[in-house]
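Participant: Sharing a model prediction with you, sequence too.
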Amino acid sequence: MYIHLDFESDTPIYKQLMHQIIAGIAKQELKPGESLPSVRTMAADIGINLHTVNKTYHQLKEKGFILIHRQKGVVINPDGTPKADEIYMLQLKNALYPLVAESVCRGVKEEEFRQLCISLFQEFTQRKDRSK
C-alpha cells in the first residue's frame, strides 16, 4: 500500500495516515492478520515523527482496526473491523451533519450530494466485490 501525505494540508498528519490505512483496509489492500510496519519503520519510511505514527496506531487500535502485540507487532485485526453499532451510527451522523449543512449553504443539490456519496462508497465496495 502506498502512503501519500500532504504536509501542506490543514488535516493533521496522524489523521491523514489513519484515513489512508482505513482506506487500505476497506479496499482490501490490507488484509486481516497482515502486519503493518513498526512505529519506527513506518515513521522512517514516510519521513514523519515516530510519535505521529504511534498516535495513529493507537487511534486505529481504539477503533478496532488493528491489534498491537508485543511479539507480533502491529497487525490488521484478524477478526475484521467491528461492525457498525448505534454508537458508530451516531458518530457517523455527527460527522456528516456539518458536511451536509455546508453543502446546502453552498447550493449543492441533494441528488449531487447523493451521487457523490454513492460514487465514494462504490470506490471501496466495487473493488471488494471484484476479488470474490
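Facilitator: Received it, and whenever you're ready, just let me know what you need.
Participant: Could you use CA atoms for every contact and neighbour count after this?
Facilitator: Fine.
Participant: the strands in this protein, which residues?
Facilitator: Remark: strands assigned in the chain by DSSP state E are 35-36, 66-69, 73-76.
Participant: any idea how far Leu120 is from Ala26?
Facilitator: Remark: distance between Leu120 and Ala26 (Cα to Cα, to the nearest Å) = 12 Å.
Participant: Isn't Ala26 up against Glu123?
Facilitator: No. Proximity of Ala26 to Glu123 does not meet the contact threshold set by Cα atoms under 8 Å, at 9.4 Å.
Participant: ok, and here's another one to check against it:
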Amino acid sequence: MIINLDMTSSIPIYVQLRNEIVMGIGKGNLTLGESLPTVRQMAEDIGVNMMTVSKAYNILKNEGYIEIDRRHGAKINPTLDINGEFKEKLEIDLSLLIAESGIKGVNKKDFIDLCEKIFNNMDGINIKGCEV
C-alpha cells in the first residue's frame, strides 16, 4: 500500500496516516486480517517519527480498524462491524458536511452525485454490495 502524506498540510501527520489506512481498507488495498508494518518500519518507510505512527495506530485501534498484539504487531481487524457509536458519529459528521455544503452552494443533487461517485470508488469491506 502506498501512503501519501502532505508534510506541508495543516492536517497533522498522524491524522493523515490514519486517514490513508482507513481509505486503504475502504478501497480494498488493505484486506481484513492483513498485517501492517511495525511502528518502526512504517516510520522508516514514510520518513516520520515513530511516535507519530504509534499515535495513528492507537487511534485506529481505538476506532476498531486495527488490532495490536505485542507479539504479532498490528493488523487490520478481521471483524470490522458497524456499531451504534459509529452510526451516531456518522450521522453527526454527515449532518455537518451537508450543512457546510449547503452554505457553500452545493445543492442536494450535486451532493448525492458526489457521494455516489466516491462510494463507487470504494471496493473494500461491506461497501461494494451496498446501494445508495
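Facilitator: Yep, it's here. Note that the structure is a prediction, hence the values are computed from the model and not measured.
Participant: So for Leu120 and Ala26 of structure 1, which sits in the more crowded spot?
Facilitator: Between Leu120 of structure 1 and Ala26, Ala26 has the larger neighbour count (other Cα atoms under 10 Å), namely 17 against 11.
Participant: Enumerate every residue touching the more buried one.
Facilitator: The neighbours of Ala26 of structure 1, taking Cα atoms under 8 Å, 6 or more residues apart in numbering as the test, are Phe124, Thr125, Lys128.
Participant: what's around Gln122 of structure 1, how many residues?
Facilitator: Neighbours of Gln122 of structure 1 using other Cα under 10 Å come to 13.
Participant: Now which residue in structure 2 aligns to it?
Facilitator: Here Gln122 of structure 1 is matched to Asn120 in structure 2, going by TM-score structural alignment.
Participant: State the distance from that match to Ser101 of structure 2.
Facilitator: Distance, Asn120 of structure 2 to Ser101 of structure 2, using Cα to Cα: 20 Å.
Participant: Ile118 of structure 2 now?
Facilitator: 16 Å.
Participant: residue with max distance from the center of structure 2?
Facilitator: Distance from the centre of structure 2 peaks at Gly105, with 26.9 Å (Cα atoms, centre = their mean).
Participant: residue in structure 1 matching it?
Facilitator: Matched by TM-score structural alignment, Gly105 of structure 2 corresponds to Gly107 in structure 1.
Participant: For its match, give its distance to Tyr57 of structure 1.
Facilitator: 38 Å.
Participant: The counterpart of Leu94 of structure 2 in structure 1 - how many residues pack around it?
Facilitator: With TM-score structural alignment as the criterion, Leu94 of structure 2 lines up with Leu96 in structure 1. Look at Leu96 of structure 1: counted by other Cα under 10 Å, it has 11 neighbours.
Participant: That's all I had, so thanks and see you.
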